[in-house]
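Peer 1: got a sequence here, can you build the structure:
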Amino acid sequence: MTTVIKAIFWDLDGTLVDSELIHEQAAFFATRELGFVSAVEIIPAGLENLAVFELMLGQALSLDNQALFARWEQLAIEYALARISPQQQIKQSLELFNYFASLGLPQAVVSNSTAPLVRHSLQQLGILEHCSQIFSRDSVEFGKPHPQLYLNALEFHQLSPSQCLSFEDSRSGITAAQACGINVIGIGENTRQYAPQLVCDLNHESWLKLIQESFNCA
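Peer 2: From the prediction side, this is the model:
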């Protein structure tokens, strides 16, 4: 018998809200403001701020650049906070969120973004009060692809991995959920290469029927 899904875990950026481009722009803005040239021109989706900073700086975090990272991160967060709005919602995900809410399933957000950004984004989407909990990057020592955020979500909800369903749009997020044994749905065709159990195509108007056919969420 198929295990009944009892909790939903959502990634945020690129999954509930189409904000990946905003975060990339924020990173380059902060870099320019602080007067150093980025070592890369493209930032992979799903990376935590520290990983992005190290990639752009071309060196690992150290005592010498710790203060620079703190200022860079603050500038990037402020840039994103000023630009994330309801217009960035991913409507297929919001439809699913409302469907799961109608079933009474707890839904948590598990994100590599910081708590202020997560809360602001969820407020813009109008779903903050419907989230059972927020697990943000600043609540753990290691972000995705490390599994700690998902391990914390499992512990909080007191559920086994097979009873949970996660939505992710990046390699780091899918890797983190898979490491815990959680059911993973990839958002976007590009996630197919990371072997989630199901892929939802952003070109499709609705994913509801696909989810209903694939998982027992009753």
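Peer 1: going by C-alpha atoms from here, please, whenever you check contacts or count neighbours.
Peer 2: Will do.
Peer 1: need the three-state assignment for the residue nearest to residue 133 when sequence neighbours are not counted.
Peer 2: The shortest distance from residue 133 to any residue that is not its chain neighbour, by C-alpha to C-alpha, 6 or more residues apart in numbering, is 4.9 Å, and that residue is residue 108. In three-state terms, and counting by DSSP: H, G, I helix; E, B strand; the rest coil, residue 108 is strand.
Peer 1: right, and residue 108 touches residue 136 too?
Peer 2: No. Taking C-alpha atoms under 8 Å as the contact criterion, residue 108 and residue 136 are not neighbours in contact, 10.5 Å apart.
Peer 1: who touches the residue positioned nearest the centre of the chain in this structure?
Peer 2: Within the chain, one residue has its C-alpha closest to the average C-alpha position: by C-alpha atoms, centre = their mean, that is residue 11, at 3.0 Å. If you count contacts by C-alpha atoms under 8 Å, 6 or more residues apart in numbering, residue 11 has them with 109, 110, 111, 166, 167, 168, 169, 173.
Peer 1: with residue 211 instead?
Peer 2: Shown here is residue 211, which makes no contacts under the criterion C-alpha under 8 Å, 6+ apart.
Peer 1: can you check residue 101 too?
Peer 2: 107, 130.
Peer 1: let's see this one next, to set against the first:
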Amino acid sequence: MLAELHPGRARALLFDWDGTLVDSQHANYRAMAEALAPHGMTLRQEWFDARTGLSSADMIRTLAQETGLRSAPPIGELVAARDGHFLANAARIRLHPQVAEVMHTYHGVLPMAVASGGARQVIEATMRHLSLQDLFTAVVTRDEVERGKPAPDIFLQASEALAVPPAHCLVYEDSDEGIEAAHAAGMRVIDVRPFTRPTR
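Peer 2: Next up is the predicted model:
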């Protein structure tokens, strides 16, 4: 395990999902772009990459506001279309090996949770493909909280689910929004981006 990813004295580990544990950046971009294209919404890769910490719904809202689009279908329909496109290719998603090593090393040693702005059905489907469903004590997603990242809600709920105070939780994250959320929750955070490189 890389020394930079060692959890130190943490009593619980919280992992973001997309971009942190799994290399899903390009798959997520393609799914979102395909969902938006029929409605005249163009999604640029660099725009998407800069906002990966947002949930799909929040990302679509932001894009609609920035482009002044008013005639798109309801956001829920667009998110469902995005999720459908992603699930069709979920079996192709692979783990980020450096972060996965942390997960495998501390499984059964420390309580662990997935704490993600993604949709529960998408995360759970991908977990099944990767045979990870039994490694985590809890999975907390955007579906279970009022506010997504950069608000701290997802991490605080994961802390509660693991019965470990926030100050003793360590977060592994790959986005500015997620890092901000972890700090707002009073948790230590490791930015995994120096150790993960998206594949195409």
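Peer 1: pull up the gap between the equivalent of the residue nearest to the centre of structure 1 over in structure 2 and residue 63 of structure 2, please.
Peer 2: Residue pairing (TM-score structural alignment): residue 11 of structure 1 is matched to residue 16 of structure 2. Note on residue 16 of structure 2: its distance to residue 63 of structure 2, by C-alpha to C-alpha, to the nearest Å, is 23 Å.
Peer 1: got the residue ranges for the helices in structure 2?
Peer 2: With DSSP state H as the criterion, structure 2 has helices at 25-36, 45-49, 56-67, 75-87, 97-106, 120-130, 153-162, 176-184.
Peer 1: of these, which stretch is the most buried?
Peer 2: Each of those was scored by mean neighbour count; the highest is helix 153-162, a mean of 24, by mean count of other C-alpha atoms under 10 Å.
Peer 1: tell me the counterpart of residue 31 of structure 1 in structure 2.
Peer 2: When the structures are aligned by TM-score structural alignment, the residue of structure 2 matched to residue 31 of structure 1 is residue 36.
Peer 1: one more: residue 144 of structure 1?
Peer 2: Residue 144 of structure 1 maps onto residue 149 of structure 2 when the alignment is built from TM-score structural alignment.
Peer 1: was I right to think its match contacts residue 54?
Peer 2: Yes. The pair formed by residue 149 of structure 2 and residue 54 meets the contact definition of C-alpha under 8 Å, at 6.4 Å.
Peer 1: so what sits against both of those two?
Peer 2: By the contact definition C-alpha under 8 Å, 6+ apart, residue 149 of structure 2 and residue 54 are jointly contacted by 117, 177.
Peer 1: what's the counterpart of residue 185 of structure 1 in structure 2?
Peer 2: When structure 2 is aligned by TM-score structural alignment, the residue opposite residue 185 of structure 1 is residue 190.
Peer 1: residues contacting its match?
Peer 2: Contact criterion C-alpha under 8 Å, 6+ apart gives 5, 170, 171, 172, 173 as the residues in contact with residue 190 of structure 2.
Peer 1: for residue 186 of structure 2, same thing?
Peer 2: So, once contact is read as C-alpha under 8 Å, 6+ apart, residue 186 of structure 2 ends up touching 166, 167.
Peer 1: distance of it relative to residue 16 of structure 2?
Peer 2: When C-alpha to C-alpha is applied, the distance between residue 186 of structure 2 and residue 16 of structure 2 equals 16 Å.
Peer 1: tell me how far the residue nearest to the centre of structure 1 lies from residue 176 of structure 1.
Peer 2: When residue 11 of structure 1 is compared with residue 176 of structure 1 (using C-alpha to C-alpha), they lie 11 Å apart.
Peer 1: cheers, nothing more for now.
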